[in-house]
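Enquirer: coords please:
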Amino acid sequence: MDYEIFDLGDVTLQSGATLPDAFLAYKTYGRLNEKKDNVIVYPTAFGDQHVQNEWLIGEGMALDPQKYFIIVPNLLGNGLSSSPTNTPPPFDKANFPQVTVYDNVQFQHRLVTERFGIQKIALVVGWSLGGIQAFQWGASYPGIVERIAPIAGMAKTWPQTYLVLEGVRAPLLAAVGFDSSKLGQLTAADMRAVGRVYAGWGLSQAFYREGLYRELGFDSVADFMTGVWEDSFMKMDPHNVLAMLGTGIRADISANPAYNGDFEKALRSITAHAYVMPGSTDLFCPADDNKYEAELMPHAVFKPIESIWGHFAGRGINKADNQFIDDSLERLLALHH
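Expert: Have a look, this model is predicted:
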């Protein structure tokens, strides 16, 4: 096991449901300094685990473990933190309670303060659903978070994103005839169709038109669809996927007692220096939605990743995009209030 566990005990979720014996799986890189102010929190995205974040961490990079103490908390529902697959009955499989982004960030805050005694965070960075968590950190804990860098993630699930996530969820519902009482019967094979649906949204039209899948060793779009999308989704448990989709579908940094749904107020309350970095061709977290959000934040710079890699411009695959992200984080970490 290359990660650690932080026990949360029995937690009351935002929905009012109790999740017994909840826990966060997390991994740290580097060392906490004496002043405890060299901290970077880097939450995981939908379907990802801490390992998938490691491309952005390294010596000589912005997220340098020689300089910073980097904490990567795993998303609830991802199979490592409390999830449908590792929670005993009666909260296993399809009975896992609904978890929000707000819940995740509250529990991460407990990890950071209770386990490490940290009161200042230099940066919260994340991709996709990790980016939404970065926004939530900025809105929930403005006194603690000095900088945020949401990459291809937004401050709430805008209509386009909602439609895509519902479209990704639909094959799983269809597999049980849209009878939610039968969701417990889903198997990994039911994930194949999910991968096919997602394939059209993860990358841009130009990516496919220009045949960039060839750079990844695939001869045709069809091979790429089965070799990458079907394959990666079939490795995920359908119940974990449903739990994480639920978290994504309901995401909104203002949907909590602090802001009571006042989205603009929540954005204006993010006092952290922010680099908001959408993929310029992202089809399901459109850059325009981020532009609107950044304009309402007092210290935000809108910095699109000019790339035809769509949503995956932020995923650590394409060299030029990786360089842009690393350089931007380097600059952001050099900013002082």
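Enquirer: going forward, measure contacts between C-alpha atoms and count neighbours the same way
Expert: Will do.
Enquirer: okay, Met1 and Ala222: tell me how far apart.
Expert: Between Met1 and Ala222 the distance is 36 Å, computed by Cα to Cα, to the nearest Å.
Enquirer: before we compare anything, build this one as well:
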Amino acid sequence: MFALIFSLCLISTLGFAHVSSEPTHQSYLIGDFQLKGGEFIEEFQISYVTHGTLNQDKSNVILMASSLGGNHHRIDFMIGPGLGLDTDKYFIICTDAIGNGLTTSPSTSEMQHGMNFPAFTIEDMVKSQYLLLEHLGIDHLFAVAGASMGGMQGIQWAVSYPDFVDNIVSLTGSARASAWMWAFLDASNRIIMLDPVWDDGCYIEQPEKGWRLWTDMLLALMAAHPVGINYEYPNGPDGKVFLDWWETVWLSKNFDANDMIYQSNAVKNYNVGYTHDFDGDLKAALESVKARVLFLPATNDLLVPIDQAIEDLNAVKRIKIKPIPGNYGHFLAHPLYDPKAVEFINKKTEEFLKFRYKD
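Expert: Below is the predicted model:
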């Protein structure tokens, strides 16, 4: 069982390498990109791939937003013929978020390298996607879909551009970062920063010791759930096998430490109530949403507490909330552990989107 899951994990999480059968990796140079805080990312470019065929009236466009530490492959398990995001029906633009190493990031910027990179927000990620769509001649979206940080971007889309998008599919997202999430992400960042190799962000090699402990804390423990992990690893000493497995998988992705710190900070400070002129009024921001929203939280999510997320999002006028059943926490929105959860997600997404002309 372990060997099978490990193989599946490698296939589904190693998202930076491309093979010939995959869609062409593209990028759009926006130039100097102004952030919400007023600073600019110089020579900014956004990375993306597309699936499916754009119809004549451009009414079948779905934008996919990537997760924390993820890329445009994050919800590949939903994309394809007969899946929730059916490529026989929809034209899907899968974007890479600021700071993931493909779109301009602290690790890739020559002029603002490392910790000289300006702080960015979830709102900035969405703005960069909007500018990409302008470039592509897309003036309306049928839907935005994403998991985790991608699900947050979906909610942000609905608040930032209420007349631009018809439907939101948010997996394990939220309308704001909870105090619990803020604290955990902040502590996880400090784990990386306490590694002497990190050297105030001026490292030559990745701070491996910090990364390993970060992986143990955030991915292995917080994004999973005790019930599911104890089922997969029934013996106490198997906990080491579990941690070693995650460390191997994450380190093989070669994600950059500064990129993670910046992306984590964007998630920590996320709150759609501070969009436009809402001035922190979360309820008013969510009541402004015109899109239909499908919210798929994980039933026992330790990273994104389900009760608070549901309580907040109930302010959205047209929302369907369908908790993903299972015992693997935040990772229920990942093809890693539970095939039944994947089936559930695809089914609920397909059902939600097929009523494109109905409430």
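Enquirer: TM-score for these two?
Expert: The TM-score (TM-score structural alignment, normalised by the length of structure 1) is 0.92; 329 aligned residues with a Cα RMSD of 1.9 Å.
Enquirer: coming back round to it: tell me which of Met1 and Ala222 of structure 1 has more neighbours.
Expert: Ala222 (11 against 3; other Cα atoms under 10 Å).
Enquirer: what do we get in structure 2 for the more buried one?
Expert: Structural alignment (TM-score structural alignment) places Ala222 of structure 1 against Lys240 in structure 2.
Enquirer: and its match, what helix or strand is that in?
Expert: Counting by DSSP states H and E, the element that carries Lys240 of structure 2 is helix 238-251.
Enquirer: list the buried residues in that helix.
Expert: Of all the residues in helix 238-251 of structure 2, those buried under the rule 16 or more other Cα atoms under 10 Å are 242-243, 245-247, 249-250.
Enquirer: could you check how many residues crowd around whichever residue in structure 2 pairs up with Leu123 of structure 1?
Expert: Using TM-score structural alignment, the equivalent of Leu123 of structure 1 in structure 2 is Ala143. Neighbour count of Ala143 of structure 2, defined by other Cα under 10 Å: 28.
Enquirer: surely Ala143 of structure 2 is in contact with Ser59?
Expert: No - counting by Cα atoms under 8 Å, Ala143 of structure 2 sits too far from Ser59 to count as a contact (9.9 Å).
Enquirer: against Leu302 of structure 2, how distant is the aligned partner of Ile132 of structure 1 in structure 2?
Expert: Structural alignment (TM-score structural alignment) places Ile132 of structure 1 against Met152 in structure 2. From Met152 of structure 2 across to Leu302 of structure 2, the span is 16 Å (Cα to Cα).
Enquirer: these two: who's more crowded?
Expert: The neighbour count for Met152 of structure 2 versus Leu302, taken as other Cα under 10 Å, is higher for Met152 (30 against 19).
Enquirer: just say helix, strand or coil for Ile30 of structure 2.
Expert: Secondary structure state of Ile30 of structure 2, per DSSP: H, G, I helix; E, B strand; the rest coil, is strand.
Enquirer: how many neighbours does the counterpart of it in structure 1 have?
Expert: With TM-score structural alignment defining the correspondence, Ile30 of structure 2 maps onto Leu8 in structure 1. When neighbours are defined as other Cα under 10 Å, Leu8 of structure 1 has 17 of them.
Enquirer: for Leu8 of structure 1, which residues are in contact?
Expert: For Leu8 of structure 1, the contact set (Cα atoms under 8 Å, 6 or more residues apart in numbering) comprises 21-24, 107.
Enquirer: run the last query once more with 6 Å
Expert: Residues in contact with Leu8 of structure 1 (Cα atoms under 6 Å, 6 or more residues apart in numbering) are 22-23.
Enquirer: same deal with the one 10 residues further on?
Expert: Shown here is Thr18 of structure 1, whose contacts under the criterion Cα under 6 Å, 6+ apart are 11-12.
Enquirer: what's the answer for the one 10 residues further on, then?
Expert: Taking Cα under 6 Å, 6+ apart as the contact definition, Thr28 of structure 1 lies against 70-71.
Enquirer: surely it is within a strand?
Expert: Yes - Thr28 of structure 1 forms part of a strand when assessed by three-state DSSP.
Enquirer: quick one, helices of structure 2?
Expert: 2-13, 122-136, 149-160, 179-193, 208-214, 226-232, 238-251, 257-268, 282-287, 306-313, 339-354 (DSSP state H).
Enquirer: spatially nearest residue to Asp2 of structure 1, not counting backbone neighbours?
Expert: For Asp2 of structure 1, ignoring the flanking residues on the chain, the nearest one in space by Cα to Cα, 6 or more residues apart in numbering is Lys27 at 7.4 Å.
Enquirer: now do Cys202 of structure 2 against His113 of structure 2, distance only.
Expert: 9 Å.
Enquirer: the two: which is more packed in?
Expert: A direct count of neighbours by other Cα under 10 Å for Cys202 of structure 2 and His113 places His113 higher, at 16 against 13.
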